[in-house]
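Colleague: Just to be clear, the model below is a prediction. Sequence and coordinates:
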Amino acid sequence: MTPPTRDRIDARAKVTGAATYSADRHLPGMVYGHLVTSTIGNGRIVAIDVDRARAAGGVLDIFTPDHPLTFASGLKGLAAVFAETRLPLADREIHYHGQIVALVVAETIEQARDAAALIKVTYEARPPKSSFEEAKRDPAPPPVTDLPLGRPIRKPDDVDIEAALRASAVRIERTYEVPPRHHNMMEPHAAVAVWEKDRLTIYSGTQGPVAHATELATVLGVQPSAVHVISPYVGGAFGGKAFTWAPSMLAAAAARALRRPVKVVAGREQLFTVTGHRGASSQTLGLGAARDGRLNAIKHHTISQSFVEDPGYRTTAKYYATPNLDIRLLITPDMNLPTATIMRAPGDEAGSFALESAMDELAVALGMDPIELRVRNHLETNLEGLPYSSKHLEECYRVGARRFGWSRRRPRPRAVTEGDWLVGMGMATAILDAGRAPTTVTVTFRPNGIATVANATSDAGTGMLTVMAMIGASALGLPVERIKPALGDSRLPVKGINDSYGAVGSAATATVTPAILASAETAIAKLVEHAVTADGSPLRGADGVRYENGRLIAAGKSIPFGELLILTRTAEVEAQASSADLDQSHAYASYAAHFCEVRVNRWTGEARLSRFTTVVDAGAILNTATARNQITGGVLFGLAAAMCEEGRVEGDTGRISNANLADYLLPVNADTVPIDVHFLDYPDTRLSPTGARGIGELGTVGAAAAFANAVYNATGERVRRLPVTPDKLLAQEAHGPADAQSARRGPK
């Protein structure tokens, strides 16, 4: 059966400019805030001279640590773990280069920006601790939290991993480096805030309107019900808009102080520092195997800027079977760097690069096909011994190898050339935990023949709005055109329980769609009851009334629900339902197999992507158009890490030297090719009634490793520090192959 496909229902609005994003909002009497950021990486503010700025035209106020805005509390819960806990303008201490030191509010954005340039800040500077290379020499255990991230994993508990590695017939141990990365979504963090008495309405791009409202309420010292977040369109997020950051806090607090609507839009350079990023990590992988390729030991030790990125825990524990496993994390605490936060597939992306590169290196040492090595170490259960609900990873390998033409691969590096280009193939596995959370959906029948489906989640480009319409149409037996989906509003469902999960963790579709089915069933039952009991209903008192494709049918009569509501003078029939609890008897994950071909110029070291195939096992595919878009975008996200993305920090100053889109390189059309995406489409009905699992982050997992493995096959040079750039390939070729250090051989 071919999965359904439908273009995004909001596509025309987005491509014509009709979609209204947060920064597009213009309210009567609105004024503009401009952020001023620090020019040192560590120290304190001695003085802030704002006299000239205050005298500039149109300036209403300038907020600084000496004239701060009023906040009640810092962030709580998960936000305090994954976002910046220090409130903006809280004190004179400078913790990182680019920290907010002032907010200028003026009648126009130009006046605010010009006045900001007149502010003079005097600092007492201290040497910053900004070099990850230096900091990782003295790491520390991560802080104790309620989260599992950062906790060591040893299976069995008393395993001596070094002894297990030594006892292996073939073993390798390598270190892989991943630099900082930045979300760089198209839409910057923006907020327009307005107060009516003690109630706040804020237009702010967010992945979770309900969570955003709750976090702002905590910071501002009001009840969550007093904060209304509106975010119907989000121009990209990738984890960077999962929690609340300073621009929204400052807009809300300034609007309350000035009693006027305030707009704050972070500048592109400011997004590199004030709204979080992916921290650097250094991972040491040790693999020990028998001569037939079966793993005897896996060691994955990581040093990371933050325990938010725990590559071993998130990745290695769920990939391959082994009797001996040791995963540890150390962090580099108290660095003078912007806050590290979640970024698309946190931990999984970086961890998969290290693990899947190491597996490729082990395959080389064994003289074994990389697919065969992975199949021989197929994992059937998670660490707790729970079986996976639906796992077709081996089929992903088979189908992907056939579609890609893997049989034409030459195992020996540099064996295939095309003129000045060395051609190579590589592959990697992608695994991402799947799940869902409780949420509530409202389904409403209206007299105009339209049914609405409402939930407070977000569509950050995933296609959620379209999927809500499609599932609502299927559940109600209506054309999609007669379904009006609503999301991106913290007060949805209309009369609902604000428990929306939001678009986080590749779980939104699996979370929301079961609730749509349940709510539709409840709404239909309520509509039938209304048809039987309401005054003016032609079916009043009838037996055997049933709902079918938008009509109420009984006793030879068939009435559209819209007509029924008109006859009964009823404004709407509405019902809510929540999704049921997740079956805890199984483990859940989505899977993919990536296959990549590259061409590397033998003279310049330039590596070009030439082909990419990925085969995906992610449960039922509810809309192939948006699902393919998600996988393609995820693959490109991972390939960006392999080809070009890298945040560069000046160790002496803590300044991010490439905090702009000219120097921070992202893939453009010329860097990529059409990506072949194939879905297996096996519904996972244990996870949810719709059978769908998450895919938003799956594509990015393993993509960088597939690219790097293909580069090795093309050149014989192994790049273990991303990105794979010409200087690294040329330097390695000049000094001899990176794999000159052969795998160590254990006892026979």
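Modeller: Thanks, I have it.

Colleague: Going by C-alpha atoms from here, please, whenever you check contacts or count neighbours.
Modeller: Will do.

Colleague: what's near enough to touch Met359?
Modeller: Contact analysis of Met359 by Cα atoms under 8 Å, 6 or more residues apart in numbering lists Leu287, Pro370, Leu373, Arg374.

Colleague: Need the max-distance pair from these.
Modeller: Leu287 and Pro370 (14.2 Å; Cα to Cα).

Colleague: More neighbours: the two, which one.
Modeller: The residue with more neighbours, out of Leu287 and Pro370, is Leu287; 26 against 21, by other Cα atoms under 10 Å.

Colleague: just checking, Arg412 touches Asn713?
Modeller: Yes: with contact defined as Cα atoms under 8 Å, Arg412 reaches Asn713; the gap is 6.9 Å.

Colleague: Please identify which of the two sits among more neighbours.
Modeller: Taking neighbours as other Cα under 10 Å, Arg412 and Asn713 compare with Asn713 leading, 28 against 15.

Colleague: give me the element that one is part of.
Modeller: Per DSSP states H and E, Asn713 falls inside helix 703-715.

Colleague: buried ones in whichever helix or strand comes after that helix?
Modeller: Once helix 703-715 ends, the next helix or strand along the chain (criterion: DSSP H and E) is helix 726-735. Residues of helix 726-735 classed as buried: Pro726, Lys728, Leu729, Leu730, Gln732, Glu733 (neighbour count, 16 or more other Cα atoms under 10 Å).

Colleague: Name all residues that make contact with the second one.
Modeller: In other words, Lys728. Val719.

Colleague: Can you flag which of the contacts of Met359 belong to strands?
Modeller: Mapping the contacts of Met359 onto strands (DSSP state E) picks out Leu287.

Colleague: Pipe the contacts of Met359 into TSV and attach distance to Ala434 per row.
Modeller: Listed next are the contacts of Met359 as TSV, based on distance: Cα to Cα, whole Å:
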residue	distance to Ala434
Leu287	26
Pro370	25
Leu373	25
Arg374	21
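
Colleague: Going by distance to Gly205, which of the contacts of Met359 wins?
Modeller: Within the contacts of Met359, distances to Gly205 taken as Cα to Cα reach their minimum at Arg374, with 40.8 Å.

Colleague: Second structure follows, compare the two:
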Amino acid sequence: MVNRLDAPLKVTGRADYGTDRNFPGMAHGYVVVSTIAHGEIAAMDVTAASSSPGVLGVYTPFEPLPLRTPTSSVAGKVWVPLQDKEVSYYGQPIGFVVAESFEQARDAAMRIEVSYHRRPARTSLDEGLTTAEDAPPAMDGSPPSLSVLADGVESIEDAFAGSPVVVDATYRTATQNHAPMEPHSAVALWDSDGLTVYSGNQGAHLQAAEVADALEADPSSVRAVNPFVGGAFGGKGVTSTPAFLAAAAARALGRPVKAALSREQVFTATAGRAATVQRIALGADRDGTLIALRHDSTCSTSADRSFVEPTSHGTSREWYATQNLAISQKIVPLNLPPTTFMRAPGEAPGSFALESAIDELAVALRMDPIELRLRNNSAAPPGKDLQWSSKHLDECFRTGARRFGWQHRPPGERSDGDWLVGQGTATAMFPALRFPATVGITLHADDRAEVATSGADPGTGLLTVLSLVGAESLDIPQELITPRLGDSALPPGGMSGGSTATASAGSAVVVAAAEVTDALLELAAAPGSPFEGMEVVYEAGRLLAGDRSMTFGELLRAVGRSSISATGSSTPGEELTKHSFSSFGAQFCEVRVHKWTREARVSRMTGVFDAGRIINEQTARSQLAGGMIWGVSAALHEGLEIEPDGRFANGDFAGYLLPVNADIPDVDVQFVEYPDTLQNTLGARGVGEIGIVGMAAAVANAVYNATGIRVRNIPIMLEDLLEQ
């Protein structure tokens, strides 16, 4: 295990995040947001704001900054503020004030008077269910509804009619916000070379491209820098409102501009996770073999229908072997802040519904929930011929059951003083993906090597992974590697999202190492080299020929070179036509529910994961434990309360509940390690998101085991656990 390279900087406060940058003459911006959920801005009186002390500029849809909407983004639709007068949700950015100080900008912003032409607002998912629309095709092109039927079965209804045991229930999950510790923010600086934007994001070169497009600037003149990111989870995949506004205002004013969302604005001026309503029906034989599975899912989405939470396609389509399958995905457009990718999009809320339903089926069959899951373990996604490249879910459950002590689980209520104690389990799955990535490696004359890419490390440990994979690929000690990332001036490293960074950038490191080694050997064989005319090999950082041996640094010095560089790229290829790829896991949870207060507390958690090769056990364990904690948060704490007018009643850290130390026991994380070299040359699959998957269901299943009360909505509230 290797400690995170960035840990000392972060724990001592020496890591510079976006708004830690300060420049001479820097001004400060403050974002103005709407106070209605739907309508058109009729007028904005900025007279008082413009004349306030220190104010340098006031920008609105009536007097906007020169910006346009970027034409495309790999992370989804990019929204740019102040482009028109339409208001689609409460808390939408509608103005920007720049002043000499933050306090002056904030106070001036409060003096802007806004009048609206109000329109009726749709803010309730439940009220919109009757008019739900079919979702657009999924990211892989799949239609919103699809089915796989066994030979001789004419409909999914016939399959259920022929099932001896059927469970059918509806599950609900709440709207969530990414709630990163670092608010969305930016510092923008123009100089003779162009624009530099310092802003936390999930891919520096992607942000640079979006900002250049929005400003209609030469892409070569825009640089994005983000060596440290204070949490992202999908919420910083596209350029934020402060980054666009700061960049445009800095150009207009000829001064550096810093802008950051307030904590309350983070809940509305960014995108979050959709609420879902999911109906799942399971039909099985009396031995537990699944005969039919139907998953009809509906999610909220923004008024522009820009994102779909793929709950049915992301879980029921992939997880279990079943003879008959029918899934559908619908959307309800609402006048609420936009939705987007959030840690395990689709799988996190979808697994709550599916794994709760599997538990209900196990109860109906009087079968152990683990036995039921393993009995329906799939060799390939239903309806697909491509088998899983590597799957050891059965070993995850066996290992987890042994570590957790599942064999001692009582079939029903167990008491410990005033507490009811229950245990639950669930499957975890998340697709193993890769994005195109390029990495540059430079060998220096001091025998050190630099491994560089523009990708981001939003807490995932990628910086450390680059050093480890670089050291392994170059066959030199890890302490001789200097990893660099978070700068669009570096080779494009893809996005740190979708649990792809290690597999994507790591695979590119392997290619780059081979390229720079070939270049080094070519240099060694060149005229004037100490190895001229000799057959040279590279081994452990040294060049060897006969009885002659030199480090690569010694060779570079001998031929008068300070360095030698090469880049390597990796992209998904024909392996996608040969196998299906996923990571797998087994979640276990013990919950205590107080007999009288109905307070629910998690007392033990165990997760065992099959994620291919683990590059650094310490950072991987941290990522998985963090995901499991987020699953507990979704189950017992986290959810936005939406008032009829579209305002978030708890859109701050006082009302939006998140677990603290007292809520979380020790988290037991274990791996079953089988390198998956069919997926990538490293054999590593992602771990960043699978940790959250299934944990909310494991909590709810444990609550049922403790109390006999089946709660089909999260977060689980005290009133849900009152005697029924």
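Modeller: Nice, I can see it. Predicted model only: the values in this text are computed from it and were never measured.

Colleague: thought Thr517 of structure 2 was touching Glu539?
Modeller: No: in this structure Thr517 of structure 2 lies outside contact range of Glu539 using Cα under 8 Å: 9.8 Å.

Colleague: Compare these two and say which is more crowded by neighbours.
Modeller: Comparing Thr517 of structure 2 with Glu539 by other Cα under 10 Å, the one with more neighbours is Thr517, at 25 against 15.

Colleague: The more buried one pairs with which position in structure 1?
Modeller: Taking TM-score structural alignment, Thr517 of structure 2 has Ile524 as its aligned residue in structure 1.

Colleague: tell me the contacts of the closest residue to that match other than its chain neighbours?
Modeller: Leaving aside its sequence neighbours, Ile524 of structure 1 sits nearest to Tyr547 (Cα to Cα, 6 or more residues apart in numbering; 6.7 Å). Tyr547 of structure 1 makes contact with Ile524, Val528, Ile553, according to Cα under 8 Å, 6+ apart.

Colleague: Could you dump the residues you listed into a markdown table and include secondary structure and distance to Met470 of structure 1?
Modeller: Converted to a markdown table, the contacts of Tyr547 of structure 1 look like this (DSSP: H, G, I helix; E, B strand; the rest coil; distance: Cα to Cα, whole Å):
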| residue | secondary structure | distance to Met470 of structure 1 |
| --- | --- | --- |
| Ile524 | helix | 17 |
| Val528 | helix | 23 |
| Ile553 | strand | 24 |
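
Colleague: ok, Pro81 of structure 2 to Val166 of structure 2 distance?
Modeller: Distance of Pro81 of structure 2 to Val166 of structure 2, given as Cα to Cα, to the nearest Å: 50 Å.

Colleague: Identify the residue of structure 2 aligned to Asp160 of structure 1.
Modeller: Aligned partner of Asp160 of structure 1 by TM-score structural alignment: Ser155.

Colleague: residues contacting its match?
Modeller: Leu149.

Colleague: how far away is the residue nearest to the spatial centre of structure 1 from Glu134 of structure 1?
Modeller: Closest residue to the average C-alpha location of structure 1: Arg344 at 3.0 Å, with Cα atoms, centre = their mean. Here Arg344 of structure 1 is placed at a distance of 27 Å from Glu134 of structure 1 (Cα to Cα).

Colleague: and Thr123 of structure 2, that one's in a helix?
Modeller: No: counting by DSSP: H, G, I helix; E, B strand; the rest coil, Thr123 of structure 2 falls outside a helix, being coil.

Colleague: So what does the residue nearest to Ile524 of structure 1 match up with in structure 2?
Modeller: Superposed on structure 2 with TM-score structural alignment, Tyr547 of structure 1 falls opposite Tyr538.

Colleague: element containing its match, please.
Modeller: Under the criterion of DSSP H and E, Tyr538 of structure 2 resides in strand 537-539.

Colleague: what about that strand, how far off from structure 1?
Modeller: Its matched residues in structure 1 lie on average 1.9 Å from strand 537-539 of structure 2 after superposition (mean Cα distance after the TM-score superposition for structure 1).

Colleague: all strands of the stretch 501-650 of structure 1, in order?
Modeller: 546-548, 551-554, 557-560, 573-578, 589-601, 607-617 (DSSP state E, counting those that start in this stretch).

Colleague: closest one to Arg648 of structure 1 among the ones you listed?
Modeller: Of all the strands of the stretch 501-650 of structure 1, strand 607-617 comes closest under Cα to Cα, at 21.0 Å.

Colleague: helix/strand/coil for His325 of structure 2?
Modeller: Check again: residue 325 of structure 2 is Leu, not His. Leu325 of structure 2 ends up strand, using three-state DSSP.

Colleague: One more: the one 5 residues further on?
Modeller: State at Lys330 of structure 2, reduced to three classes by three-state DSSP: strand.
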